[in-house]
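[1] Can you look at this prediction? I've put the sequence above it.
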Amino acid sequence: MTIDKELSRFKVVKSHASIDQTETIIYENQATLNYVTPHFRVEADVEIPALKDGEVFTVGWVQAVTAMKFNNFYPMGQSSWELPELNNHRTTAVSDADGRQYPWYGVTTECVCVQGPRPPCTVRLSMNDNFSPTVSWAVPVGKDQPDSLQKVERDQSFKVWLVVKNEEKNTYKVLKGYKWRAVINIAVDCSLAQGMRAKLLEPKMQKQPEEIKDLSIPNSALHSPRANEAQKFVWRTKDTEIVFEVACTPRFCLQMLPEYSHKYHHRYAPYPMK
């Protein structure tokens, strides 16, 4: 990543990152377990210098997934959300951009584009993130499966960078960086009545984010594919692995018998990652 002298004029006045000190909330519906995690929040005030005519810069937050384990356990196997690029060590980070304007996490409070001529000013940039997925009580492949979910384990790590981009030269500079992690463990007993099945295990409170001293950013964090496009939904038993290619916002559960002894690819998935 090339850095030019114009980018060095941008300064962070102050910044702060935190995770809400609340427990993950669990909801039990007829077909699914749903949970909502506490929010990661980060904001910064950035001093923007006076800009000359023709100068265009964008300042904002860039986030990438750096590790992900998301497993749902049943007596006959387990399902998981996976990022193959991370699992195979082909990259150290997968972009978590919203997909509308790479590389930014979002395009509202998360980034701002400034164009000269204009006087100096200070802008506040903020973002937040959390998970609110659904998990099937029943095995997510096959027909008329009984409710048998046993536990949910999720351990996901992120890095987030405050970045300024020279739009004319396509160069970047990282102004600030943080890393954060979400760990969720839920025990499930489907023999109990709905509303009493799921129990949140430790850690019930998430660790606070840490500032990154090394402000280098991998190229994969700045470009596609983003995590919502790169993720795969996988069903595994002792003899079977079925890999579902994921549509970005699927909201239905496939009815497919897990009768394959070889790897099988399907182009849809039951539920999204977040």
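    Cool, got the structure. Residues are numbered from 1 along each chain as shown.

[2] switch to C-alpha atoms for all contacts and neighbour counts from now on
    Will do.

[3] quick one, helices of this protein?
    Using DSSP state H, the helices of the chain run over 84-87, 227-230.

[4] Quick one: the ones you listed as a markdown table, columns for distance to Ser157 too.
    As requested, these are exported to a markdown table (distance: least, C-alpha to C-alpha, whole Å):
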| stretch | distance to Ser157 |
| --- | --- |
| helix 84-87 | 11 |
| helix 227-230 | 12 |
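
[5] Can you add distance to Tyr172 and mean neighbour count and give these back as JSON lines?
    Listed next are those as JSON lines, based on distance: least, C-alpha to C-alpha, whole Å; neighbours: other C-alpha atoms under 10 Å:
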{"stretch": "helix 84-87", "distance to Tyr172": "24", "mean neighbour count": "14"}
{"stretch": "helix 227-230", "distance to Tyr172": "21", "mean neighbour count": "19"}
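
[6] His223 reaches Ala93, doesn't it?
    No: counting by C-alpha atoms under 8 Å, His223 does not reach Ala93; the two are 10.6 Å apart.

[7] So the two - more neighbours on which side?
    Counted by other C-alpha atoms under 10 Å, His223 and Ala93 do not tie: Ala93 has more neighbours, with 26 against 17.

[8] right, and the helices of the chain - which one's nearest Val160?
    Ranking the helices of the chain by proximity to Val160 (C-alpha to C-alpha) places helix 227-230 first, at 14.0 Å.

[9] can you list contacts of that closest one?
    Helix 227-230 is contacted by residues Val65, Leu83, Pro84, Val94, Ser95, Asp96, Ala97, Val246, Ala247, Cys248, Met273 when judged by C-alpha atoms under 8 Å, 6 or more residues apart in numbering.

[10] Second structure for comparison follows:
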Amino acid sequence: MACNNDAIEYHTSLTSSVNETFDINLNETKQRFYDIKRDPHIEIVNFEAVIERRPTEIDETSLRVLKYKSPSFIATVTFRFPPIHSNECWKVGFVQACDFMLFQNQYGDLGYSSWEFPQLIVRDLSMINDSCGRNFPWYGSKNQVVTIQGPIYRQSEHTITMRDLFIPWIPWDIPTCEGEKSHLTHIYRHQRFYVWLCAMNCTNNELLIIRTIRWIQTIEIDVKPNLCRGIRAKLISNHEPEQPIFLKKNKFIPSCALQAPSANNAQLLVWRPTKGESAIVVNPKHHDNSTIKYLRLLNIDIR
């Protein structure tokens, strides 16, 4: 069985003791760019975003799968929030969305497998929320977002951090088999993301966009299946990844990027043989009209 074991890693050193007292309807969320003249003065003390400057690590120890671990994207911000003299509730945190993914694994002339988001392919959505899927729209629920409940009569300082990386398992054998034969010849992955630092007034359901980051990661691995494990795979993409960019002009968040489905729940794995019909190897956890539409295009039934 093929497994896309991509990881979302959480840091738990900062947690909030504030109970959730406001129900947020993301369909009705008002969204605008943060304006220091009209909004509470959120002072950014430090804001950094980086992709670790190291090559992707390849692990060939398994008899069944090749594993790799990409450099992590890490965003950290320290900010000071002004006093809140009312009973307002605020959240400040990161929202991440993926707007493109090409992730294909070639098995010589036998065919290739592909991890895909039907919603992006059929263009029903422009982006898809990339989070744990339990705390929309935020990337995570621990150190990626902080809740500030008024009244607080003094300025408060907070640090939030998010980390994202890829840790997939790619079968040596074609993904419709569970064997140990070596047929994998090439891996290519290119993904693009937006990350927003946002402040949400939970009392009036308003989302303020403070900064927008763009980051991209490309991983390409050549595999010689006839060689022994340990020397089969070679990273051929850039060993030092392209660094994130802080956009000069903020970008609004599409409503589809604020709510379900999350990327982990929407993705599916398709096997496309050179001869014969395509097959779903890993079904998506989330089924919607986009999924049905896409599988009809492929002439595949989903159960």
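    Good, I have the coordinates. Because the structure is predicted, anything quoted here is derived from the model rather than measured.

[11] Just give the TM-score of the two.
    With the length set by TM-score structural alignment, normalised by the length of the first structure, the two chains reach a TM-score of 0.87; 254 aligned residues with a C-alpha RMSD of 2.0 Å.

[12] one step back: strands - which of the contacts of helix 227-230 of the first structure land there?
    Those of these mapping onto strands are Val65, Val94, Ser95, per DSSP state E.

[13] can you tell me which of these lies nearest to His262 of the first structure?
    For those, the nearest to His262 of the first structure is Val94 (27.9 Å; C-alpha to C-alpha).

[14] how about that closest one, what's its match in the second structure?
    Correspondence of Val94 of the first structure to the second structure, assessed by TM-score structural alignment: Ile128.

[15] what about that match, how many residues close to it?
    So Ile128 of the second structure, with other C-alpha under 10 Å, has 27 neighbours.

[16] likewise Trp180 of the first structure?
    Counted with other C-alpha under 10 Å, Trp180 of the first structure comes out at 21.

[17] The second structure: which residue goes with that one?
    Checking TM-score structural alignment: Trp180 of the first structure goes with Trp215.

[18] Quick check: its match touching Gln243?
    Yes: assessed by C-alpha under 8 Å, Trp215 of the second structure is found in contact with Gln243 at 6.9 Å.

[19] Can you give me every residue that contacts the most centrally placed residue in the second structure?
    The centre of the second structure sits closest to Asp130, judged by C-alpha atoms, centre = their mean, with a distance of 3.6 Å. Counting by C-alpha under 8 Å, 6+ apart, Asp130 of the second structure makes contact with Gln96, Ala97, Cys98, Tyr139, Ala257, Ser262, Ala263, Asn264.

[20] Mind putting those residues into CSV with distance to Pro171 of the second structure?
    As requested, those are exported to CSV (distance: C-alpha to C-alpha, whole Å):
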residue, distance to Pro171 of the second structure
Gln96, 28
Ala97, 27
Cys98, 25
Tyr139, 29
Ala257, 31
Ser262, 24
Ala263, 21
Asn264, 19
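
[21] if we go to the first structure, which of the residues you listed are intact?
    With both residues aligned by TM-score structural alignment, their matches' C-alpha atoms under 8 Å, the contacts of these that the first structure also has are Gln96, Ala97, Cys98, Tyr139, Ala257, Ser262, Ala263, Asn264.

[22] Which among those count as buried?
    Neighbour counting by 16 or more other C-alpha atoms under 10 Å classes Gln96, Ala97, Cys98, Tyr139, Ala257, Ser262, Ala263, Asn264 among these as buried.

[23] Show me which of those is closest to Val195 of the second structure.
    Set against Val195 of the second structure, the nearest of these by C-alpha to C-alpha is Gln96 (4.4 Å).

[24] Please name the residues that touch that closest one.
    By C-alpha under 8 Å, 6+ apart, the contact set of Gln96 of the second structure is Asn129, Asp130, Ser131, Trp138, Tyr139, Phe193, Tyr194, Val195, Trp196, Ala257.

[25] Which members of those occur in strands, if any?
    Here DSSP E is the test, and the contacts of Gln96 of the second structure give Asn129, Phe193, Tyr194, Val195, Trp196 as lying in strands.

[26] Kindly provide the distance from the aligned partner of Gln106 of the second structure in the first structure to Gln115 of the first structure.
    Taking TM-score structural alignment, the alignment pairs Gln106 of the second structure with Phe73 from the first structure. When distance is defined by C-alpha to C-alpha, to the nearest Å, Phe73 of the first structure is 52 Å away from Gln115 of the first structure.

[27] out of the two, which sits in the more crowded spot?
    Set Phe73 of the first structure next to Gln115 and count neighbours by other C-alpha under 10 Å: Phe73 wins out with 19 against 15.

[28] Please tell me I have it right and the more buried one contacts Arg154.
    No: counting by C-alpha under 8 Å, Phe73 of the first structure does not reach Arg154; the two are 11.3 Å apart.
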